[in-house]
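Visitor: dropping a prediction and its sequence here:
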Amino acid sequence: MPPLTFAAAFSVSLIGAVIQAVCGFGYGPVNMSLLPYLFPYAQAVALSGLCGSTTAVFVAASSFRYIRWKTVLPCALTALVFAALSVQLSAGAADGFMVRSLGAALVALGVYSIFFSGRLRIRPTPRNGTIAGALAGALSGLFSVGGPPMALYLLAATDSNDEYRASLNAHFCFTACITTFMRWRNGAFTAATIRAYGLVLVSLLLGAWIGGKIFRRLDPKRLRLLVYGYLIASGLLMLFK
């Protein structure tokens, strides 16, 4: 990996890990705003998914006692099915089409986070959990950005910030199993992907540690506003690439 490519991948991975540790999600969207410019699309999605799941394991393990298993498991099981189908669907898609589709998804995620994340509330029912899991699984499989649907649901289904963050990352651990397996089966995990993952692994550890330190000191809403404003701009650039 060229030094400049490594520096860019390391930096965005570090930022994504910090954001996920603070906000509960965000690694995938932040990284997928840059990685498609550094790697072929399939490799970028595979790398982002693998790194994001590693960060989720770190966060979930550090707050294991707060996980609401009865809430997470039905959503995760639904997400597994839709994630597997979405990975298979995206395997043969053209890079240009997927990059523009990702741009549209990033714009939508940014608009949602800035204008609606504090206003929309859904009832924590099994049916709504199933719908959220299906949407999260589809977005995870297609673009490695499955956080917002589950974040919206778990904000209503949990009783504290700790439960929300821990449960959300536990959900990511489940979906990561199937998306990683399906991408490996479809050939996305090349030797270059594994090397890139090994090189940025330190950034995941460092980012999760930093994010954990500032979790209780930084207002997540303000951080999301900055991050998703950036994602809207990045998504618009991808749409017209």
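Guide: Structure's in. What do you need?

Visitor: from now on I want contacts and neighbour counts done on CA atoms only, so please keep to that.
Guide: OK.

Visitor: in this structure, which spans are helices?
Guide: Along the chain, counting by DSSP state H, helices occupy 3-23, 27-32, 35-38, 41-62, 69-90, 95-111, 126-143, 147-157, 161-185, 191-214, 220-239.

Visitor: alright, now check it against this:
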Amino acid sequence: MIWLLIIFPALIAGLVQGLTGFGAVIIMMIFFPSILPMDKAAGIGGIIMLSSVLALTIRYRHEFKWKRVLIPFIIYASVATWSVHLSSVLDTHVLRLMLGGLLVSLSLYFILSKSAGSAKYPWYIAGCFMIISGFFNGLFGIGGPLMALYFLSLSSSMPDYIGNIQGFFLIDAFYITGIRIAGGILTAPDIPYIIVGMIAAAVGTIIATRLSTRWDLTTLKPFIYGFIGLSGLYYLFF
């Protein structure tokens, strides 16, 4: 039963990551906390995501732009470094409710407003996205939804969007995993779960890349906004 709760979520996570550009850890965190402590579940999910993110980054490597990714990553990672150790101090239930409410509100706004998402965000809005995403990435391993909105606002095509957001998450995955290993959150006994999960996630990503070649960014945006809303509902009710 434990292995099923690793393999199935990782497979679906790889599929979701390949189609929307984010969300792998969200899917895994629905299941993993039932068999693992919260901080370890987030850490294992983050490493499992590496297989999907690496494959997508390589596939869309020609679209990756360092200038677009570097500053957001510095802000995001600085906050995540601080928040990664807070899960034992803060009331994470209240924080999940706050995040859920924010994501549902943003999802509804972007789905209902025809003009939303068609322009770049002001620097202070973009900065808030980076800070909030980094904070929740450190706590739960989940920083994707708001960063997806940020990179969507700058992208002109599906490859442009996927190439930059996956490059961002690849750098983040190596960095935050190093922090978790140094802090003793991830240890050697976790390796079998990680290897099996990475294989399952890679299979899901292969399926997703075959499907995504048929879609453009305009077609994909409603799915991304909808998944952000579903993520928010999960945090509100579970």
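Guide: Yep, it's here. From a predicted model like this one, the values you see are computed outputs, not experimental measurements.

Visitor: so which of the helices of structure 1 comes closest to R119 of structure 1?
Guide: Proximity to R119 of structure 1 (CA to CA) singles out helix 147-157 among those, at 10.1 Å.

Visitor: which elements pack onto the closest one?
Guide: helix 126-143, helix 161-185 (3 or more CA pairs under 8 Å, 6 or more residues apart in numbering; DSSP states H and E).

Visitor: tell me the residues of structure 2 aligned with stretch 174-181 of structure 1.
Guide: Taking TM-score structural alignment as the measure, structure 2 aligns residues 171-178 with stretch 174-181 of structure 1.

Visitor: what are the contacting residues of that stretch?
Guide: With CA atoms under 8 Å, 6 or more residues apart in numbering as the test, stretch 171-178 of structure 2 has contacts from G43, G46, I47, M49, L50, F73, A77, A80, T81, G138.

Visitor: need the residues you listed in a markdown table with distance to Y234 of structure 2 and neighbour count, can you?
Guide: Below are those laid out as a markdown table (distance: CA to CA, whole Å; neighbours: other CA atoms under 10 Å):
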| residue | distance to Y234 of structure 2 | neighbour count |
| --- | --- | --- |
| G43 | 20 | 29 |
| G46 | 19 | 28 |
| I47 | 22 | 24 |
| M49 | 20 | 28 |
| L50 | 23 | 24 |
| F73 | 26 | 18 |
| A77 | 25 | 23 |
| A80 | 22 | 27 |
| T81 | 25 | 18 |
| G138 | 19 | 28 |
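
Visitor: next, the contact list for the residue nearest the centre of structure 2, please.
Guide: The centroid of structure 2 falls nearest to G144 when counting by CA atoms, centre = their mean (3.3 Å). G144 of structure 2 sits next to F22, G23, S133 when contact means CA under 8 Å, 6+ apart.

Visitor: how about 10 Å then?
Guide: 17, 21-26, 129-130, 133-134, 136-137, 150, 165, 169, 228 (CA atoms under 10 Å, 6 or more residues apart in numbering).

Visitor: with I44 of structure 2 instead?
Guide: By CA under 10 Å, 6+ apart, the contact list for I44 of structure 2 reads 6, 25, 28-29, 32, 36, 141, 177, 180, 185-187, 190-191, 193-195, 197-198.

Visitor: now, of those residues, which are buried?
Guide: With burial judged by 16 or more other CA atoms under 10 Å, the buried subset of these is 6, 25, 28-29, 32, 141, 177, 180, 185-186, 193-194, 197-198.

Visitor: so what's the residue count around the alignment partner in structure 1 of I35 of structure 2?
Guide: Matched by TM-score structural alignment, I35 of structure 2 corresponds to L38 in structure 1. For L38 of structure 1, the neighbour count with other CA atoms under 10 Å is 15.

Visitor: pretty sure L38 of structure 1 sits against A9.
Guide: Yes: between L38 of structure 1 and A9 there is a contact under CA atoms under 10 Å: 7.9 Å.

Visitor: so what corresponds to R65 of structure 1 in structure 2?
Guide: By TM-score structural alignment, R65 of structure 1 lines up with H62.

Visitor: which ones are touching its match?
Guide: Taking CA under 10 Å, 6+ apart as the test, what H62 of structure 2 contacts is P159, D160, G163, N164.

Visitor: gap between the residue nearest to the second one when sequence neighbours are not counted and L217 of structure 2?
Guide: To tie it back to what came earlier, the one meant is D160 of structure 2. Excluding the flanking residues, the one nearest D160 of structure 2 by CA to CA, 6 or more residues apart in numbering is E63, at 5.3 Å. According to CA to CA, to the nearest Å, E63 of structure 2 and L217 of structure 2 sit 14 Å apart.

Visitor: same deal with L139 of structure 2?
Guide: L139 of structure 2 is 30 Å from L217 of structure 2, by CA to CA.

Visitor: look at the two and report which has more neighbours.
Guide: Set L139 of structure 2 next to L217 and count neighbours by other CA under 10 Å: L139 wins out with 26 against 19.

Visitor: isn't the more buried one right up against L99?
Guide: No: L139 of structure 2 is not in contact with L99 according to CA under 10 Å; the separation is 11.8 Å.

Visitor: got the contact list for the residue lying closest to A104 of structure 1 once chain neighbours are set aside?
Guide: Using CA to CA, 6+ apart and skipping the chain neighbours, the partner closest in space to A104 of structure 1 is G235 (6.1 Å). Shown in contact with G235 of structure 1 (CA under 10 Å, 6+ apart): 29, 32-33, 99-110, 229, 241.

Visitor: map G235 of structure 1 onto structure 2.
Guide: Using TM-score structural alignment, G235 of structure 1 lines up with Y235 in structure 2.

Visitor: most tightly packed of the helices of structure 1?
Guide: With neighbours taken as mean count of other CA atoms under 10 Å, those reach their highest mean count in helix 27-32, at a mean of 28.

Visitor: after superposition, how close is that helix to structure 2?
Guide: With mean CA distance after the TM-score superposition for structure 1, helix 27-32 of structure 1 departs from structure 2 by a mean of 1.3 Å once superposed.

Visitor: A119 of structure 2 reaches F151, doesn't it?
Guide: No: with contacts counted by CA under 10 Å, A119 of structure 2 stays clear of F151, the gap being 11.2 Å.

Visitor: thanks again, I'm all set now.
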